[in-house]
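# Have a look at this prediction, sequence included:
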Amino acid sequence: MAIDIKVPQLPESVADATVATWHVKPGDKVSRDQNLVDIETDKVVLEVVAPEDGVIGEIIAEEGTTVGADEVIGKLEKGDGAAAKTDAKADSKADDKPAAKAASGSGEKLQVKVPQLPESVADATIATWHVKAGEAVTRDQNLVDIETDKVVLEVVAPADGVLAEIKQDEGATVAADDVIGIVEAGAAAAASSAPAQESAAADDDGDSEVAGPAVRRLLAEHGLKVADVKGTGKGGRVTKEDVEKHVKGGAKAAAPAAQATSAAAPAAGDRDQKRVPMTRLRKTIAKRLLEAKNATAMLTTFNEVNMKPIMDLRKKYKDVFEERHDTRLGFMGFYVKAVTEALKRFPEVNASIDGDDIVYHNYFDISIAVSTPRGLVTPVLRDTDKMSIADVENGIRELALKGRDGKLTLDDMQGGNFTITNGGVFGSLLSTPILNPPQSAILGMHKIQDRPMAVDGKVEILPMMYLALSYDHRIIDGKESVGFLVTIKELLEDPQRLLLDI
């Protein structure tokens, strides 16, 4: 019997996704819950697992294809594949068994497991359950979001049925393959019969016929009866949307009365609080920043740079540069090349502490701080000494797009000997950047702002920018830190030095 391999439910506000990587080929044998394909969205990478043991029969959507939720992207032949293709009667019998189970309401109990976690991720956190125990679910419906330090994974229902049990509540820490819930396949009728009987005993007006168990539960939460809500479903049935609409309407109607009675006192709604758990990425960032403050002798030194020479150079050559290299000529290319040259002259800044040893790096991998929807990350540009300004600009653009789309990999994030962060893009005039361990220094760039400056005894208005170098004083002395920063200042104020290597 052929089973459809479908795209799972996509996160809210995500219209489509892309088939990233197929881990199997047609004819490959697969086991249940084995990851078959990665689906990339703007926010996360979703794993689609095998619903049963079997053989991959067909791949419909190739890598790079844009797909929507519930779209069929492949076929799985249940069993060994060969028997399913040659024995039509066996297919018929196999189809009859699930139908019989669904009709009887005593379906197979299927485990809802935590999927395989990314490499180097030991555990995860249950973020949000989208269904409650006892609610009916459909196959491939998103049941729960699981958050790791790097990505958010969606776990979908393995079959139509009822979520019989939730074993791990929101906020619980789980590991790969942990059982977090139980789905009873084809058990919708059986699961709803007990609540229906309780409802029939409590309500003599036939509520069970016009509202399902989930709706009645929602009504009870708001202290309502079925008769209070106008049903818009088939046959006048009350839906969840009807209840929510009724509750919102009641809140709006009550608002004027509430305002009138509380005119003499401050409105309670103006002093509400909202408590939201930190995401795992935010926890990781907080932990690393605290370690940097507590485990290093961090100090910051400042200087300022006249950006007019670079701005004039950009204005003169930006159109030709973009036409030649198919990328815009920004400031970061100059920053990275200046930092690379300064690192060559001050190897202590390119070094790190490992226990009681100082490790000097004879290569130049620079981390670039990138702001993403999930937090600040620092992907790495490697071998910047071998890159041209065009290569640097292209590399930074690719990392920024990956960060925005949630596609940064562990390889993109690991390593790096020095970090550049540019708070100027957000309007920051001056700041003290914090170290990115185990690195020993970080350079903060800031907003370029016109200021009156004394030049050859005259006051001129120049585009000035503050530089801030935070460094670990255990390995870098004041002489090296100031010399490093002055070198960057000189290279930026006279960019021809970068070309002449002087």
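Ah, there it is.
# Every contact and neighbour count from this point should use C-alpha atoms.
OK.
# Pretty sure Ala441 sits against His473.
No: in this structure, Ala441 is not within contact of His473 by CA atoms under 8 Å, at 9.4 Å.
# okay, pairing it with this:
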Amino acid sequence: MVEVFMPKAGMDMKEGTLIRWLKNVGDPVQLDEPIMEIETDKITMEAEAPGTGILLAKLVEDGTTVPVLQTIGYIGKEGEKIPDTASVIPDTPTASEATNAPAAPAAPAAPLAATPYAKKLAQEAGIDLADIVPSGTAGEILARDVEAASARKSAKATSLARKVAEVNDVDLTSITGTGFRGKIRKDDVLGSGAAAPAGEPVRIPLTPIRAAIARNMYNSQHSMAQTSDSVEIDVTDLMRLRGSLLSHQERLGTRITINDLLSYAAVKMIQTHPLANASYTDTEILSYPYVNLSMAVATDYGLTSPVVHHADRMSLVELSQALRKIVIKARERKLTMDDQSGATFTITNMGIFPVDNFNPILPSPQSCIIGFGRCVDKPAVYQGEICIRTMMVLSVTYDHRVFDGGEVGHIMQTMKEYIESPELFLVL
């Protein structure tokens, strides 16, 4: 018999939330087969089975938060008894109870009224009639009631959107999703107008990820000497370079974006400004010999910052491919703990929004984060003449304990030179 634990997916992980089991009691399970979906304070991920056999019991219900390494289920041979001390969830009797304890006589439950066709549909869809709200004139369950319940069950929605809909009694089938591949997001539920009566506050459950974001942002602001500076940069030539690279997209094997070019420039900047890739401790400053590039990504379940490890070893094409891969994994909730750990430097790009200038919060314990605003065509002085150029604001937030303003000025100067003359960082 093998115990199923809440996995410890990182050194700092203290607890995890079981979002849902992917197997039912009695189902066959293979070693390393996804058996459940869990949520930590950083990511949502599928956890794999620690052994092969039959899922004998579940000790934890969907939506329950438990400490790491706590036993939450058992896998073993068919008919094998689980420990007598195990407390299974109410809808699953323990093996010892099933074999040793005499069944207490129970009053027969009144059969649920449902049409024959409704019963057939419910059985095919795997839906318990007790979970269906009847709409028949005599209180019976009709086929349309089963179809509505089935639609709600199969609606594509994030876990937070489902929680918000459940708390506020919103029917997900009435909502059009705007998330990745049409998935219903929290904001879709909140914006539906059905989330709460007029004048009533909408209740938004605090997920582990949202709580972690709040905690980390607060701690970063209050544990470091953060300050920010910004500079306006001419990105006309960078945009022209990007257009040229697009014409070679098939040959390059990737679609180079402005964000790829900005990220590559930032990685090259670190070669001459290593303190931008460092962290502060009470006794020393650690300057890392590698660049693990983190990029802020907005997802349906909140902000996450996946990491491209050893970005300093990559060509522009390799970095572009790595960034695209990690963003897709983030939005599809397929990030591993390795994808979320070890960052030494971060970039964040608000270019898709009407945001010109912003001060990003520096993630602890990093020493520097660079933010990029939108690109805007505007009058500017170029080679002694006023003309229309494409401009962008670059913002740097840094830990003043690691370096002073003058050093940050040199960082911004280097970034300005690279971005305004992109051939410089391409040949380095």
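Thanks, I have it. Keep in mind that this is a model prediction, so the values were computed, not measured.
# okay, Ala441 and His473 of the first structure: which has more neighbours?
Under the neighbour definition other CA atoms under 10 Å, Ala441 of the first structure and His473 were set side by side, and Ala441 has more, 30 against 16.
# And that one? What does it align with in the second structure?
When the second structure is aligned by TM-score structural alignment, the residue opposite Ala441 of the first structure is Cys368.
# Touching, its match and Thr346? I think so.
Yes: under the contact definition of CA under 8 Å, Cys368 of the second structure touches Thr346, with a separation of 7.1 Å.
# can you give me the helices for the stretch 301-450 of the first structure?
In order along the chain, the stretch 301-450 of the first structure carries the following helices (DSSP state H, counting those that start in this stretch): 308-325, 332-345, 389-405, 410-413.
# cool, the stretch 1-150 of the second structure as well?
Secondary structure of the stretch 1-150 of the second structure (DSSP H, counting those that start in this stretch): helices at 95-99, 116-125, 143-154.
# Could you single out the most deeply buried of those?
Ranked by mean neighbour count under mean count of other CA atoms under 10 Å, these are led by helix 143-154, which reaches a mean of 17.
# Let me know the angle separating that one from helix 116-125.
Between the axes of helix 143-154 of the second structure and helix 116-125, defined by axes from the mean of the first three to the mean of the last three CA atoms, to 10 degrees, the angle is 20 degrees.
# Pull up the gap between Asp412 of the first structure and Asp365 of the first structure, please.
11 Å (CA to CA, to the nearest Å).
# ok, back up a step: what residues are shared contacts of Cys368 and Thr346 of the second structure?
Common contacts of Cys368 of the second structure and Thr346 (CA atoms under 8 Å, 6 or more residues apart in numbering): none found.
# list the buried ones in stretch 494-502 of the first structure?
Buried positions in stretch 494-502 of the first structure, judged by neighbour count with 16 or more other CA atoms under 10 Å: Pro495.
# Now do that stretch: everything it contacts.
Counting by CA under 8 Å, 6+ apart, Pro309, Ile310, Phe334, Lys337, Ala338, Glu341, Leu491 sit against stretch 494-502 of the first structure.
# hmm, which two among these are most spread apart?
Distance extremes for these: the farthest pair is Pro309 and Glu341 at 18.3 Å, using CA to CA.
# more crowded one of the two?
Neighbour comparison, Pro309 of the first structure and Glu341: the larger count goes to Glu341, with 20 against 15 (by other CA under 10 Å).
# The closest residue to Asp145 of the second structure other than its chain neighbours: how many residues sit nearby?
What sits nearest to Asp145 of the second structure in space, not counting adjacent residues and going by CA to CA, 6 or more residues apart in numbering, is Pro134, at 6.2 Å. A count of neighbours around Pro134 of the second structure, defined by other CA under 10 Å, yields 20.
# Same check on the one 4 residues further on?
The number of residues packed near Ala138 of the second structure is 8, by other CA under 10 Å.
# Return the distance of it relative to Asp234 of the second structure.
Distance, Ala138 of the second structure to Asp234 of the second structure, by CA to CA: 72 Å.
# coming back round to it: so which of the helices of the stretch 301-450 of the first structure is nearest Arg374 of the first structure?
Across the helices of the stretch 301-450 of the first structure, the minimum distance to Arg374 of the first structure, taken as CA to CA, is reached by helix 389-405, at 9.0 Å.
# In the stretch 251-400 of the first structure, what residue spans correspond to strands?
With DSSP state E, counting those that start in this stretch, the ranges of strands along the stretch 251-400 of the first structure come out as 298-306, 351-354, 357-360, 366-368, 370-372, 375-377, 380-381.
# hey, which of the ones you listed is tucked in deepest?
strand 366-368 comes out most buried of the strands of the stretch 251-400 of the first structure by mean count of other CA under 10 Å, with a mean of 25.
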